[in-house]
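Q: Got a sequence here, can you build the structure:
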Amino acid sequence: MQSRKSNHFIFTCVGIGTFIALLNSSLITTILPNIRQSLKISTGQADWLVLIFLLVMTVSLIPLGRLSDIWGQRPLLLTGYIVFVCAAAVCGYSYNFLSILIGRALLGLGSAMILSVGPAILTTTFPSDQRGKVLGIQALITYLGLSFGPLIGGSITQFFGWQSAFLISIPLGIIGFIFCFTSVPQRSTVNTTIDVRGIVVFLVFMTSATLLLNSTIISNFHIVVWLLLLSLPVSLLQFLHIERKAALPMIDFSLFHIQNFKFGLVGAASNYLCFYLVLFIIPYYLNNILKSPPVQIGFFLTIPALIMTIVSPIAGTLSDRFGARIFSITGMCFSVISLTIFASVGIIIKPVTFILVIGGLICTGLGIGIFAAPNNSAIMSAVPQTHQGMASGTIATFRNIGMILGTTLGGTFFDLIYKYILDAGNTSSRAFLSAFSLVMLAAVFLGILGIICISHMDKRSQYRQHNPT
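A: Reported below is the predicted structural model:
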């Protein structure tokens, strides 16, 4: 039995990795104009710096999670820290587009290695009566990285240059590596081979899906879009065929017979969609409609993070006692309420708008803070010990799917509606408000679907171990 002090070191190791991975996922949005101007690259090239990180991380999470079950969680986490630190250095010392593109891709790979094993390490380290609390704090760290990334990136860039925004992760990554090397034990692994065919086909499928959801970046390459439309269903069917026949598959589809696993994953994707949509599109509303200065926008975006700081550990701790489902449903309800509030700001007079925005951001913080830890705990607790890495990588993948969908809804879908309303003869501000409200209403519908899925979770078996075979 490990000592409590050792457990704290392990949690610190996972927490540092989670924070720097999500920090580098979100800070790029603020510093992208500075990078574009400094390196003299086009807007399309700059967009690829966002997409390449998200693409590499998304396609790698589940294969790496399965690899950790075979190779071990400790070696993968150590390797992830090494890759991440080297990648941050490449980005920080880049002076051309190719080098920073490679650096961002490596950052995505290092982040995937870290995030794919984090929940698995915590689940196997802490007893079930502490699991919700620990995962609650880890969920808080996840959202802090996402929420404060733009503010930290912008502040550092303003005073020290955009390269420093990447370099700040290096000392944190080194500290995380030291904690991992000295405190994380090597646990028993599965004695089997890697499902290489399944991994390759899965990479093709996830790459096709990610690029199609962000097709505006490749819209000038029509042949590529058509090839992706063809490869998406073909690779999906081939992947399902391979995994069903594989003796030891990368994804054990029998896990989806577990209610808490399948419904919890869909709920996680829905919750992250709601959160990332708000994080992505609200700054544009504050800037374009309310004419808020950057400092005020930064203040607004800290509201959800402050709410999370308070409620996330509490929700995680209470879920250990009362079960996960009620907290997951409550969190999703707050997320839907926040989106409903934002959908209404287009028809409300301006003096009241600030109050509505603050109220919406408070509900956003409550939604993600109450939801994440209980939901993750319910998923991980329902999965056998031998599949913890697979489940951990799957959670992270569905989280990224939610982020991608939130970005697509807030970007591509918003632009299409905005241009249509603008072409109909409306003013730019009216077109913006109408598109803003319609996008938020679409997200409300998706959030309600998330609530329906979560309501089917088994409230009585939060910590019951299921046999997937």
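Q: Every contact and neighbour count from this point should use C-alpha atoms.
A: Fine.
Q: Now do stretch 316-324: distance to the chain's middle.
A: A distance of 23 Å separates the centroid of the chain from that of stretch 316-324, by C-alpha atoms, centre = their mean, to the nearest Å.
Q: quick one: buried residues of it?
A: Of the residues in stretch 316-324, 316, 317, 319, 320, 323, 324 count as buried by neighbour count, 16 or more other C-alpha atoms under 10 Å.
Q: The nearest residue to residue 235 once chain neighbours are set aside - how many residues pack around it?
A: Nearest residue to residue 235, sequence neighbours excluded (C-alpha to C-alpha, 6 or more residues apart in numbering): residue 205, at 5.2 Å. Neighbour count of residue 205, defined by other C-alpha atoms under 10 Å: 22.
Q: show me the contacts for residue 205.
A: 231, 232, 233, 235, 236 (C-alpha atoms under 8 Å, 6 or more residues apart in numbering).
Q: hmm, back to that, now, the buried residues of stretch 316-324 that are in helices?
A: Taking DSSP state H, the ones among those that sit in helices are 316, 317, 319, 320.
Q: Among those, which one lies nearest to residue 83?
A: Sorting these by how near they are to residue 83, with C-alpha to C-alpha, puts residue 316 at the top with 31.2 Å.
Q: quick one: the closest one and residue 338, what's the gap?
A: 21 Å (C-alpha to C-alpha, to the nearest Å).
Q: I have a second one here; can you model it like the first so I can compare?
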Amino acid sequence: MKKNSGLFGLFVAIFAIGFGFAYVDSNLISMKTALNLSLGQTVLVINVFIFFMITTLMPLGHLSDRLGNKLFLTFGILGLGIFPLLFALSTNYTWALIFRGLEGVSAACILPTSIAYLTTHFKDFTKSMAYFLFFFVLGLLIGPLLATMAEGYVTWNFGIFFMPVLCLIAFVLTRSLKETKIPGHIDYLGMILSFFATAIACFTILRSLNLETKQIILLSIVALFLFVILLVHEHKHKFCLDPKVLLHPTFIVCALASLILVLLAWIGYFASALYLQNMLLKSPQKLEFFLLCVPLPFILVTIWSAYMDHVKAIGLGGLLLGVGYIIQSFFTLETGNLQIVVSMVLIGGGIGFMLPNLSGLALHSIWNKTKATESSIVLYIQSLSVVIGLTLTGAILRFQGQLQYFRDLAGQKTSKSVGDVIVSFFKTPQKFFSNLEDLTKVFESRVISFLQDEFLEKYRMIMWILVGVVVLIVIMGIFGAKKKKKRK
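A: Have a look, this model is predicted:
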């Protein structure tokens, strides 16, 4: 019972990370208004959590192995309870940004250590990743759901006040966990190189829409140079992880496949949300309902997939995911609700079958004892896809802004043609301004129609590209499963 209480504490901590991240991102408009933020500042508040989480993930994973996994798990839980609360109480942009960033650092303390403990408990890499993903995505689901239900009744930061309660429960339950550490030197230089290389790479990706090509190339070269120095340093000293281990075929293939899959899920989810918002639905409540159709099946099948054969789980997941995107490629303005629900359920279920197995295979291929370092590397690679996804989402939202701009201007569409309005200018010159307004509506309606057609065409193209990517991921996953490293 005491051993299981520590396990439940890990689940609560993992859930809290997903919940806190998703809840804030679901209240952007209310937060923007309450803190008087510009659009750029609001985006930065979103990105700063991911930025500091991914930049500190590997350094903190290494430190926790050297100084104690339970120690850093405790630091992370305490930080996750305190910093979101301070963020919720912030009255200006600067403090909101600082506390949101520190929340990301706290999450980076918890993530690798929790997977290390889960793997020790289950003695199975796929199962540990499945349970981790189950509770993390459950948090991602409950956060927006609570935000939607509470909207209009309470303040934007209402849900964040649950974070200290969740973290208090996690803190009490995880006291039963045993401290684990691996004696050795602390690789300060490696941690510094990892932090700055990742920071420059993430900054370049997140700001790529606003940077000039020369700046992107220069920053990319600097980041790549730092990563090369890091690998050479690690190869020589082997304080963290021998780079030769990272060359194992299973790790390369499965880690890359999991990165692409997370990115695929991110793009597909936001593309679907954008499509539903702009093309089919008028009610925000309906939009929230349809978007729940992705994480729900993911949660339902994730743990089940961990008890399946790798090849079968990856193959079945790829089939569901591919069919889901094929269905979406046939969406039109007349598409019914059933078709939408079926496609999104298939997508969520497909990702749920594939991701735990791909992540488990990648982790299995580089695991050495009970180390948070290896966990941080797998999570690091998957987190990169979230950074890329945030950038692509920004590009998608730019097009959405165009569409919404013309839609707002046009207001109610007119049935008149351009010719009808021009004739009206001659027949009723005294109604000049009224005729001019009609002409404006006609042109704006045509622009909306053009943008909708353009969006549909691009959306269909994106869906078919995603189908091709799914096939590639399945091939990579099956290859990784067949080449699975045999462990003694």
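Q: What does the TM-score come to for these two?
A: For this chain pair, the superposition-based TM-score is 0.86 by TM-score structural alignment, normalised by the length of structure 1; 447 aligned residues with a C-alpha RMSD of 2.9 Å.
Q: what residue of structure 2 matches up with the residue nearest to residue 235 of structure 1?
A: Matched across to structure 2, residue 205 of structure 1 falls on residue 197, judged by TM-score structural alignment.
Q: quick one: which helix or strand includes that match?
A: If you go by DSSP states H and E, residue 197 of structure 2 is part of helix 188-206.
Q: Report the mean deviation for that helix after fitting onto structure 1.
A: By mean C-alpha distance after the TM-score superposition for structure 1, the fitted helix 188-206 of structure 2 averages 1.7 Å away from its aligned residues in structure 1.
Q: Name the next helix or strand downstream of that helix, please.
A: Trace forward from helix 188-206 of structure 2 with DSSP H and E and the next one is helix 213-237.
Q: Okay, and the residue of structure 2 sitting at the aligned position of residue 295 of structure 1 sits in which element?
A: Mapped onto structure 2 by TM-score structural alignment, residue 295 of structure 1 lines up with residue 285. Per DSSP H and E: residue 285 of structure 2 is located in helix 284-291.
Q: Would you mind measuring from the closest residue to residue 370 of structure 1 other than its chain neighbours to residue 398 of structure 1?
A: Spatial nearest neighbour of residue 370 of structure 1, chain neighbours left out: residue 331 (4.8 Å); criterion: C-alpha to C-alpha, 6+ apart. Residue 331 of structure 1 is 17 Å from residue 398 of structure 1, where distance means C-alpha to C-alpha.
Q: Looking at the two, which has the bigger crowd around it?
A: For residue 331 of structure 1 and residue 398, the more surrounded residue by other C-alpha under 10 Å is residue 331, and the numbers stand at 27 against 23.
Q: residues in contact with the equivalent of the more buried one over in structure 2?
A: Counting by TM-score structural alignment, residue 331 of structure 1 lines up with residue 317 in structure 2. For residue 317 of structure 2, the contact set (C-alpha under 8 Å, 6+ apart) comprises 349, 350, 351, 352, 353, 354.
Q: Confirm residue 317 of structure 2 sits in a helix?
A: Yes - the assignment for residue 317 of structure 2 is a helix, going by DSSP: H, G, I helix; E, B strand; the rest coil.
Q: what about the residue of structure 2 most remote from its centre, distance to residue 421 of structure 2?
A: Here structure 2 reaches farthest from its C-alpha mean at residue 427, the gap being 58.0 Å by C-alpha atoms, centre = their mean. Distance of residue 427 of structure 2 to residue 421 of structure 2, computed by C-alpha to C-alpha: 10 Å.
Q: Against residue 382 of structure 1, how distant is residue 211 of structure 1?
A: Taking C-alpha to C-alpha, one finds residue 211 of structure 1 at 32 Å from residue 382 of structure 1.
Q: who has more neighbours, those two?
A: residue 382 (24 against 19).
Q: wait, doesn't the more buried one sit right on residue 258?
A: Yes - the pair residue 382 of structure 1 / residue 258 is scored as a contact, 7.3 Å apart, by C-alpha atoms under 8 Å.
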